[in-house]
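*Asks:* Pasting the sequence and the predicted coordinates here, then a few questions.
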Amino acid sequence: MKKISKYIGIFMVVALLTSCNDFLDVQPKGQLTDDEMFTDLTGYEDAMFGVYGKLATSNLYGQNLSWGMVDELGQQFGYDNTQDVSYYLNRYQYTNQQARNVVDAVWSNMYNNIANVNNVLKHINDISAGAQERKMIHGEALGLRAFMHFDLARLYCTDYTRSDASTLGLPYATEFNLKNHPRYTLQATFNLILKDLNQADSLLADDNDVTYDNTFVRDYSKGRVILFNKYAVKATKARVYYAMGKYTEAAKYAREVINATSNFALNTSTSIDSVMRFPASKEMIFGVYAADRSNAIRAAFLRSNAFGTFLEGRRDTHSIYETDLFTALSSDLRFTSFYKENTSGGSTSFSFIRLIQNDAEATRGVLKGFVLISLPEMYYILSESLYDSNQTEAISLLNKVRKSRGLGDVDATKVSTRTLFEQEMMRERMREFPGMGQTFYALKHYNRSFTDFRNIDTYQPSDAIFNLPWPDRENEYGDKVVHQ
């Protein structure tokens, strides 16, 4: 929506005026006072558009939490040059100042935006007009607060399945104020995430039509796939329960999204052009509008193709996509749609072209945003959640995604045990998610050894790799821990 791009500027100015080290210093009110902002429905809409605009900036899902930092940590991409921050992120050298600045920026900007959401929630009942729309905004705001805290937990805390009652979680910010927020245990953090999501689910019960609308007409009831809609809430619940190892609940919510066939369906074309990037026709459950990121993506991925001169794809991309097994009837469409192979002087590199394929596309501004939650992920979650109880359906679900990508059924020997199945699911996530910021979370969840993007160094799983460091000042707030 055009309104969103207007408010990106306001919130970027606010971010520059706030402390990079302490989310408690944030006062994200844009250029309007509360009395001016929340006097009519337009003010509430504008405040929410500001939240979505902030999500789309480079410090969050416009780069760091999509194709940037988190995909470099996930070894989807790498820049083999000490002059670039990616070099240190690929090697988990969080003490490097460049890397630390990026990691800290994610934390501070996310909490800044959580404060934005809390300001909306603080005023949600200030007017009586537009009860139904305010109900939707209320649900979106609660859902977004949970969504942002959940991604912070995935980045900065121990994996839930390896935690206990004493494992520390996050400061869960529920108020718009400058008070010190206590740090909760990880279990309490997840309880608060689910509390917000459950309330959001109830408030958005009537939010049934969430298809994409590219007309950008100001109508809060249309084009809701780029707002935190009912199915974004359910998909996030599926993610949360999956992260907790509660597969019955994860399966329930993933299936609810998959069954919403009037809104979502896997690709059936012989091409994946319509689903490989925003708005990913019928496969995007939630995404953010961001029409200003093309030049940054071009500069990162397309400026060169020699090792150490650009942000390159994995050097074992052929192996990841198993190109040696391609046949006339089974060939992964993602391989040639996501990557361009460069051969020179006996070496081969891979340019990532999923988001921007060439200079002309960057100039035309073809990319309009980023997919944050997609339908294939719901199939993966449901498949993995069912494996122990219904192996046949689990494998069938995986094969449905494979079919939508041009592949035949998975080799039965690759999914004959839980361990083998999870290894195949890890490969499948690496094939599906480059540029979407999900691979690092999968590496952390599976907790197995993995290789770097060069396919040279092998890393053993550890908290030192998977738990990003907090900004130094935030550690001062860890003395009051809440168990609930």
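*Replies:* In hand now; what should we look at?
*Asks:* drop to CA atoms for contacts and neighbour counts, all remaining ones
*Replies:* Will do.
*Asks:* Tell me who's in contact with Y212.
*Replies:* Contacts for Y212 (CA atoms under 8 Å, 6 or more residues apart in numbering) come out as 222-226, 279, 281.
*Asks:* Same check on L333?
*Replies:* Counting by CA under 8 Å, 6+ apart, the residues that L333 touches are 271-272, 405-407.
*Asks:* So which of these wins on neighbours?
*Replies:* For the contacts of L333, neighbours were counted using other CA atoms under 10 Å, and R405 has the most, 23 neighbours in all.
*Asks:* A99 sits in which helix or strand?
*Replies:* helix 97-122 (DSSP states H and E).
*Asks:* Name the SS class of the residue nearest the centre of the chain, please.
*Replies:* Among the residues of the chain, the one closest to the centroid is L372, at 4.6 Å (CA atoms, centre = their mean). Classification of L372 using DSSP: H, G, I helix; E, B strand; the rest coil returns strand.
*Asks:* contacting residues around it?
*Replies:* Residues near L372 by CA under 8 Å, 6+ apart: 61, 66, 284-288, 436.
*Asks:* Now, those that are in helices?
*Replies:* Of these, none are assigned to helices by DSSP state H.
*Asks:* Redo these as CSV? Include distance to N447 and neighbour count.
*Replies:* As requested, the contacts of L372 are exported to CSV (distance: CA to CA, whole Å; neighbours: other CA atoms under 10 Å):
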residue, distance to N447, neighbour count
Y61, 24, 26
S66, 21, 24
M284, 28, 29
I285, 27, 33
F286, 27, 28
G287, 28, 26
V288, 30, 26
M436, 20, 22
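*Asks:* which one of these sits closest to T42?
*Replies:* Distances from T42 to the contacts of L372, taken as CA to CA, are shortest for V288 (19.9 Å).
*Asks:* In this structure that closest one contacts V371, no?
*Replies:* Yes: V288 is within contact range of V371, at 6.7 Å (criterion: CA atoms under 8 Å).
*Asks:* Let me know the helix or strand that L152 is in.
*Replies:* Per DSSP H and E: helix 131-156 holds L152.
*Asks:* the inter-axis angle of that helix versus helix 97-122?
*Replies:* Using axes from the mean of the first three to the mean of the last three CA atoms, to 10 degrees, the direction of helix 131-156 lies 160 degrees away from that of helix 97-122.
*Asks:* adding another structure so you can compare the two:
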Amino acid sequence: MDVRPVTEVPEETMYASEQGFFEVLSGTYVQMGRPQLYGKELTFGLLDALAQRYTAGSARQMYTVIMGTPTGAYDYEAQGSRATYIDPVWQGLYRIIGNTNNLLANIDQRKGIFSENHYNNVKGQALGLRAFLHFDLLRLFAPSPQTAGEQTFIPYVRTYDPVSSPKLTVTSTIANCLQDLDEAQRLLAVDKDMRENAADRFLTFTRNRFNYYAVLGLKARIYMYNGQLDSAYSYARKVIEAVPAQFRFTTKERVVNGDRTFVSEHLFSLRIQNMRNIYNDVFANAGFIRLTVTESALQRIYEEKTADFRYIDHWRSSGAGISFMKLSQDGLADTSRFAAQMPLLRLSEMYYIAAESSTNIDSATYFLNQVRAHRGMVTGPQDELRGLNQQQLAQEVQKEYLKEFYGEGQLFYFYKRLGYPFIPGLTPDDASIPATSSVYTWPIPFAELQGR
């Protein structure tokens, strides 16, 4: 794989000042936001299509090379699938990892050039990003921990030289992610404040950087994926306990004013360049294949809870059908703090993890009710969930993933983590997709299989 850094500027020039390190980090976030990665395919594009988030006809039109016939299973080996969608994710994420490794290879020997707390901040962000990117590669290109066994799947790359690194087991890859996150947590703990504004531009809008709470949130996600429920619960609670000092739930007023992705709840998000055009090409361009959802599907997903912010403000009916507004830039100035924000880790996920991993059913129900109340679903005691058993709790968690993470790619991973044998159709009339290992696990690029 090519893990050389994205930048072509000579190292002795790029890393001569702390500003050079800042620019490398900024470039890393920009690269992550490309349409082939989190700017489309790993969020509202391919991953949500694979999770059957859109009408089968529209999703299969846009992703026909993979999704094939209306009743067929997904085919990642079909002509064009790898080259168009699969390989660019592998190559793109590893290229960004190379960029972080290049930074990490230079930072300790230049520690003296940093002012304030910037050394800890820069190095902590780079380590956290390396773990984040490897974990998503693992979730895509390896089976779930429950089925992976001792086979090796992806390399954990710690150098930026274009050399082959050995592929590791799922267990070893997760251990490497957690090792990087432990160090990132230590470094970033020196400054835990979440800011929107600061005199120092490098400290502005912390949510668009891999910050201390992103480390905690990613640990909770990883432990949950790995079935380590006690640890998942512990780290999810650490984030929850930061409310309201560092996070606050959104309000109806904020949503009406354009905060459709609930920015105040983001643990980590990207500001996507050219988001307006990317969104319009997928959802709003009448002359292009358009991902759609039907009103009947929405009524089913949101359980006819018409007071739910996620129903009222994420969807709009028009003569052309139902428009997905959550990621729309309609009515937002490019300079708005709500514009072009793509959440990759969010507060609500921590509540769902705490609910799933809690050993007390009443506490688990409390965490779900907290999110539901802050989405407009609970207007009084009569609307709260009560008296759930474990099976009912699991069903309520699934309902929340369906409502909460539209356009963010997380539902596919949810089904994979829990080993759903079928990916449910959008409506009862749509075919469910048999979710074999080959559906949940993307193929590694041929060049990597051949040892290049």
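*Replies:* Sure, I can see it. All values derive from a computational prediction rather than experimental measurement.
*Asks:* And the helix holding A99 of the first structure, what does it pack against?
*Replies:* On a contact count with 3 or more CA pairs under 8 Å, 6 or more residues apart in numbering; DSSP states H and E, helix 97-122 of the first structure meets helix 41-55, helix 85-90, helix 131-156.
*Asks:* Narrow the contacts of L333 of the first structure to those in helices?
*Replies:* The helices, defined by DSSP H, take in nothing from the contacts of L333 of the first structure.
*Asks:* With distance to I258 of the first structure as extra columns, can I get the residues you listed in a markdown table?
*Replies:* Output for those, formatted as a markdown table (distance: CA to CA, whole Å):
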| residue | distance to I258 of the first structure |
| --- | --- |
| S271 | 21 |
| I272 | 19 |
| R405 | 17 |
| G406 | 20 |
| L407 | 20 |
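*Asks:* Tell me the one of these nearest E361 of the first structure?
*Replies:* I272 (17.1 Å).
*Asks:* residue in the second structure matching the closest one?
*Replies:* Under the alignment by TM-score structural alignment, I272 of the first structure pairs with V255 in the second structure.
*Asks:* Report the contact partners of that match.
*Replies:* So V255 of the second structure contacts 262, 309, 313 (CA under 8 Å, 6+ apart).
*Asks:* of these, which stay in contact in the first structure?
*Replies:* Retained in the first structure: 309, 313, out of the contacts of V255 of the second structure (criterion both residues aligned by TM-score structural alignment, their matches' CA atoms under 8 Å).
*Asks:* ok, of the contacts of V255 of the second structure, which one's closest to L449 of the second structure?
*Replies:* The closest of those to L449 of the second structure turns out to be F262 (CA to CA; 41.2 Å).
*Asks:* Aligned to Y156 of the second structure, what sits in the first structure?
*Replies:* Counting by TM-score structural alignment, Y156 of the second structure corresponds to Y172 in the first structure.
*Asks:* For that match, give me its contacts.
*Replies:* 149, 181-184, 189, 192.
*Asks:* Counting only strands, which of those residues make the cut?
*Replies:* Counting by DSSP state E, the contacts of Y172 of the first structure place 183-184 in strands.
*Asks:* hmm, which of the contacts of Y172 of the first structure are common to the second structure?
*Replies:* Using both residues aligned by TM-score structural alignment, their matches' CA under 8 Å, the second structure keeps these contacts from those: 149, 181-184, 189, 192.
*Asks:* Take these and write them to a markdown table, including neighbour count.
*Replies:* A markdown table is the format used below for these (neighbours: other CA atoms under 10 Å):
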| residue | neighbour count |
| --- | --- |
| H149 | 22 |
| H181 | 19 |
| P182 | 16 |
| R183 | 23 |
| Y184 | 23 |
| T189 | 24 |
| L192 | 21 |
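*Asks:* of these, closest to L468 of the first structure?
*Replies:* H149 (14.4 Å).
*Asks:* The closest one pairs with which position in the second structure?
*Replies:* By TM-score structural alignment, H149 of the first structure lines up with H134.
*Asks:* do the same with L420 of the first structure
*Replies:* Matched by TM-score structural alignment, L420 of the first structure corresponds to Q392 in the second structure.
*Asks:* so that match is in which element?
*Replies:* Following DSSP H and E, one finds Q392 of the second structure within helix 390-404.
*Asks:* Give me the mean deviation of that helix from the first structure.
*Replies:* For helix 390-404 of the second structure, the mean deviation from the first structure after alignment is 1.5 Å (mean CA distance after the TM-score superposition for the first structure).
*Asks:* so where is the following helix or strand past that helix in the first structure?
*Replies:* Sequence-wise, the next helix or strand downstream of helix 390-404 of the second structure (DSSP H and E) is helix 410-417. Mapped onto the first structure using TM-score structural alignment, helix 410-417 of the second structure spans residues 438-445.
*Asks:* ok, back up a step: what angle sits between the helix holding L152 of the first structure and helix 41-55?
*Replies:* For helix 131-156 of the first structure against helix 41-55, the angle by the same axes, to 10 degrees is 20 degrees.
*Asks:* What residues of helix 131-156 of the first structure count as buried?
*Replies:* 134-150, 152-156 (16 or more other CA atoms under 10 Å).
*Asks:* Summarise which helices and strands it is packed against.
*Replies:* Using 3+ CA pairs under 8 Å, 6+ apart, the elements in contact with helix 131-156 of the first structure are helix 41-55, helix 97-122, strand 168-171, helix 186-203, helix 230-244.
*Asks:* so the last one corresponds to what in the second structure?
*Replies:* Correspondence between helix 230-244 of the first structure and the second structure is established over residues 212-226, with TM-score structural alignment as the criterion.
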